[in-house]
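Colleague: take a look and give me a structure for this.
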Amino acid sequence: MTIPVVVGVDGSEASLEAVDWAADEAVRHGVPLHILHAASGNHEPSDVITAASERARKIAPTVRLSSEVSHENAASALIDKGRNALALVLGSRGFGDLDDMLLGSVSLAVAARSDCPVVVIRGEVAHRDGRFGTIVVGVEDEESSGTALEFAFREAHARRCRLAAVHAWSAPSGAFGAAQDPSWPLEAHVRPPAQVLDDALRDLTERHGDALVERRLIEAPARQALLAAASGADLLIVGARPRLVHRGLQLGLINHALLHHAPCPTAVVPHI
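Modeller: Okay, here's the model as predicted:
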């Protein structure tokens, strides 16, 4: 059985934008699309499902479509469904004058706990419609970024677009000029930024010989570097190693910031 793309809907315009993106994603990968609505008192469940299904059929009439209404907590229902999904797609939900900046609690909870990639749909139409021809993936190292890179190469192949691999770094104290000096002396356990990026990409570039990969080394905080790169991207992809804190699982500060402020759809890929 082919696993589907799953999209969560709640009747909002943001969730319908998520349906648009999810329908395109299902077409790109040749998989079914499953629409999930966690019922609440705000909307009639049948109306929410009908509106989302009609929207999906207009965009992807050939995609196999299914839907369901869950009476679970929305985050729990999505996380359960994500255990057998190619990706979970959610709208970015905001409040008041900060609508474009604040992310809903359901999306944050799902991104922190999901077993599959979670894509939060953000940004203007140009970013959501794939007009830039570029995917950006943040690279920490080969171990931490492996699953995110796998997802990024898969997406770039499906879209036939450029993949920009971004590694942000800061020179150690007293190592000014290191970015320009390839002979920069390092401790045995520290590698030059270019080597970190090359090591992370090596196996995947060998397996995907036709991939158009652009390496970007940026001396800046990761949040700053990735937000800047995302300004010209159709999708930003980051890896996630959820952290257990006293209030439960949460995302790291960088991913939290990217999900709130990225100018394009953002995928959080759990580290496996």
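Colleague: use CA for all of it now, contacts and neighbours both
Modeller: OK.
Colleague: which parts of the stretch 1-150 of the chain are strands?
Modeller: 5-9, 33-38, 65-70, 87-91, 118-121, 134-138 (DSSP state E, counting those that start in this stretch).
Colleague: format those as JSON lines; extra columns: mean neighbour count and distance to S107.
Modeller: Converted to JSON lines, the strands of the stretch 1-150 of the chain look like this (neighbours: other C-alpha atoms under 10 Å; distance: least, C-alpha to C-alpha, whole Å):
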{"stretch": "strand 5-9", "mean neighbour count": "28", "distance to S107": "10"}
{"stretch": "strand 33-38", "mean neighbour count": "24", "distance to S107": "13"}
{"stretch": "strand 65-70", "mean neighbour count": "16", "distance to S107": "17"}
{"stretch": "strand 87-91", "mean neighbour count": "29", "distance to S107": "7"}
{"stretch": "strand 118-121", "mean neighbour count": "29", "distance to S107": "7"}
{"stretch": "strand 134-138", "mean neighbour count": "26", "distance to S107": "20"}
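Colleague: got CSV for those strands, with distance to T50 too?
Modeller: Converted to CSV, the strands of the stretch 1-150 of the chain look like this (distance: least, C-alpha to C-alpha, whole Å):
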stretch, distance to T50
strand 5-9, 11
strand 33-38, 10
strand 65-70, 9
strand 87-91, 17
strand 118-121, 21
strand 134-138, 32
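Colleague: so which of those strands gets nearest A51?
Modeller: strand 5-9 (9.7 Å; C-alpha to C-alpha).
Colleague: counting by contacts, list what the closest one packs against.
Modeller: helix 13-29, strand 33-38, helix 45-59, helix 74-82, strand 87-91 (3 or more C-alpha pairs under 8 Å, 6 or more residues apart in numbering; DSSP states H and E).
Colleague: L235 is nearest to which of these?
Modeller: Closest among the helices and strands packed on strand 5-9, using C-alpha to C-alpha: helix 13-29, at 10.9 Å.
Colleague: touching the closest one from outside, list them.
Modeller: 4-9, 32-33, 52, 55-56, 59-60, 63, 89-93, 120-121, 128-129, 158-159 (C-alpha atoms under 8 Å, 6 or more residues apart in numbering).
Colleague: now do 7 Å
Modeller: Contact with helix 13-29 is made by 5, 7-9, 32-33, 52, 56, 59-60, 63, 89-93, 121, 128, 158-159, as judged by C-alpha atoms under 7 Å, 6 or more residues apart in numbering.
Colleague: how about this one, so we can line them up?
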Amino acid sequence: MLLPIVVGVDGSESSLGAIDWAADEAALHGLPLRLVHACLWERYEGPAFTEAAGVASERLLARAIIDRATERARQGHPEVQIDADIVPEDAEAALLREARRATAVVTGCRGRGPITGALLGSVSRSLATRAPCTVVVVRGRQKNRQAANGPIVVGVDDPTSSTAAIRFAFHEAQARRSVLDAVRAWRRPAHRAQAHPLLVGNPAHEHEDQAGALLDRALRDAEREHPDVPVRRVITEGPAHHVLLTHSATADLLVLGAPRRHGPLGLPLGSVAHAALHHADCPVAVVPQR
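Modeller: Model (predicted):
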């Protein structure tokens, strides 16, 4: 059974961009697409109030949002199997539930109006932190969102926390026939012990060499599984979030790993993922690593 790509839609321009990206992704991988609009009016009002003017208008708005989303996805990819639903839940609960049986959950980076926009931001953060599947936040410039032949960029932390993200990035690069940039940032220690005068060598080179060896180790298995994917190793000194945000300017997708633990709560997002979700110039995929 093929698990769908799920998209949270709310009628905003941002969510329409998420629909476009998700429909392209579903067509690329031969997956079904599921459009979900979360609406609380039915749950809170109940059947006794369903004929009230306010409720009726909310119902019409919800139907218009999901119908427009469905039409947009079908126009771009009529071959994709599409399922659409209005669910009587808040967006966070609905999408976390959907994530349990999804290949990925896709959201925009803003909602309708300042209040909804703030809520959508919190929903995206919650999904990236807690969802058991990959979460993609579609953000950045239009050319980056349209996959205009830029590279797939994956941030490599260490082999134990980056394995799932690396595999996802290779899978995307192969499907898109893209170059994969594997990026490892390194830093000099803030306080370094005074070197002995008889010892030689450049400490900076040592840290760079260690970063390169770690990158080789992290990529080894995925490169064997995807020999046709061209890989560029990028080893750069500097804060990881600055390095990755710089590379996002020319990327079609930025892929990051996120730790998970068993149970309903995920580990907090690190500063790198937090910065990427707020400031990257391209869509960001957060891949859970257990």
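Colleague: can you give me the helices for the stretch 101-250 of structure 1?
Modeller: For the stretch 101-250 of structure 1, the helices defined by DSSP state H, counting those that start in this stretch cover 105-113, 125-128, 146-159, 193-207, 222-230.
Colleague: which stretch of structure 2 lines up against the last one?
Modeller: Following TM-score structural alignment, the partner segment of helix 222-230 of structure 1 in structure 2 covers residues 240-248.
Colleague: cool, the third one as well?
Modeller: Residues 163-176 of structure 2 are the counterpart of helix 146-159 of structure 1, counting by TM-score structural alignment.
Colleague: also the shortest one?
Modeller: Against structure 2, the aligned range for helix 125-128 of structure 1 is residues 142-145 (TM-score structural alignment).
Colleague: name the residues that touch that stretch?
Modeller: With C-alpha under 7 Å, 6+ apart as the criterion, stretch 142-145 of structure 2 contacts 21, 251-252, 282-283.
Colleague: and if you look at stretch 253-270 of structure 2?
Modeller: Counting by C-alpha under 7 Å, 6+ apart, 129-130, 152-155, 161-162, 164-165, 169, 248, 273, 282-290 sit against stretch 253-270 of structure 2.
Colleague: could you do stretch 139-155 of structure 1 as well?
Modeller: In contact with stretch 139-155 of structure 1 (C-alpha under 7 Å, 6+ apart) are residues 137, 165-167, 196-197, 199-200, 237-239, 269, 271-272.
Colleague: can you give me the buried ones in stretch 204-220 of structure 2?
Modeller: 207-208, 211-212, 214-215, 218-219 (16 or more other C-alpha atoms under 10 Å).
Colleague: make that stretch 89-96 of structure 2, sorry
Modeller: Buried, per 16+ other C-alpha under 10 Å, within stretch 89-96 of structure 2: 89, 91-92, 94-96.
Colleague: re the thing from before, how close does the match of helix 146-159 of structure 1 sit to structure 1?
Modeller: Following the fit onto structure 1, the mean deviation recorded for stretch 163-176 of structure 2 is 0.7 Å by mean C-alpha distance after the TM-score superposition for structure 1.
Colleague: and that stretch, which residues are buried?
Modeller: 163-174, 176.
Colleague: export those as TSV, with columns for distance to H278 of structure 2.
Modeller: TSV is the format used below for those (distance: C-alpha to C-alpha, whole Å):
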residue	distance to H278 of structure 2
T163	24
A164	22
A165	19
I166	22
R167	24
F168	21
A169	20
F170	24
H171	25
E172	22
A173	24
Q174	27
R176	25
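Colleague: report the two of these separated the most.
Modeller: T163 and R176 (20.1 Å).
Colleague: now render the helices and strands packed on strand 5-9 of structure 1 as TSV, adding distance to L249 of structure 1.
Modeller: Converted to TSV, the helices and strands packed on strand 5-9 of structure 1 look like this (distance: least, C-alpha to C-alpha, whole Å):
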stretch	distance to L249 of structure 1
helix 13-29	24
strand 33-38	21
helix 45-59	29
helix 74-82	13
strand 87-91	18
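Colleague: one step back: got the buried residues for the match of helix 125-128 of structure 1?
Modeller: For stretch 142-145 of structure 2, by 16+ other C-alpha under 10 Å, it's 144-145.
Colleague: same deal with stretch 257-266 of structure 1?
Modeller: Those would be 257-266, for stretch 257-266 of structure 1 by 16+ other C-alpha under 10 Å.
Colleague: cool, stretch 180-195 of structure 2 as well?
Modeller: 180-186.
Colleague: Provide the aligned range in structure 1 for stretch 30-38 of structure 2.
Modeller: Using TM-score structural alignment, stretch 30-38 of structure 2 pairs with 30-38 in structure 1.
Colleague: am I right that D100 of structure 1 is in contact with G94?
Modeller: Yes - between D100 of structure 1 and G94 there is a contact under C-alpha atoms under 7 Å: 6.3 Å.
Colleague: which neighbours do those two share?
Modeller: The contact lists of D100 of structure 1 and G94 share no entry, where a contact means C-alpha under 7 Å, 6+ apart.
Colleague: now for the nearest residue to S40 of structure 1 once chain neighbours are set aside, how many residues are close by?
Modeller: If the residues on either side of it in the chain are set aside, S40 of structure 1 comes closest to H71, at 7.8 Å by C-alpha to C-alpha, 6 or more residues apart in numbering. With neighbours defined by other C-alpha atoms under 10 Å, the count for H71 of structure 1 comes to 11.
Colleague: and for R64 of structure 1?
Modeller: R64 of structure 1, neighbours per other C-alpha under 10 Å, totals 15.
Colleague: how about it, what's its match in structure 2?
Modeller: So, by TM-score structural alignment, R64 of structure 1 is matched to Q81.
Colleague: wait, what's in contact with the closest residue to that match other than its chain neighbours?
Modeller: In space, and not counting its chain neighbours, Q81 of structure 2 is closest to P32: 4.9 Å by C-alpha to C-alpha, 6+ apart. With contact taken as C-alpha under 7 Å, 6+ apart, P32 of structure 2 is in contact with 4-5, 26, 80-82.
Colleague: in TSV: those residues, plus distance to L267 of structure 2.
Modeller: Written out in TSV, the entries for the contacts of P32 of structure 2 read as follows (distance: C-alpha to C-alpha, whole Å):
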residue	distance to L267 of structure 2
P4	25
I5	24
A26	29
V80	34
Q81	34
I82	33
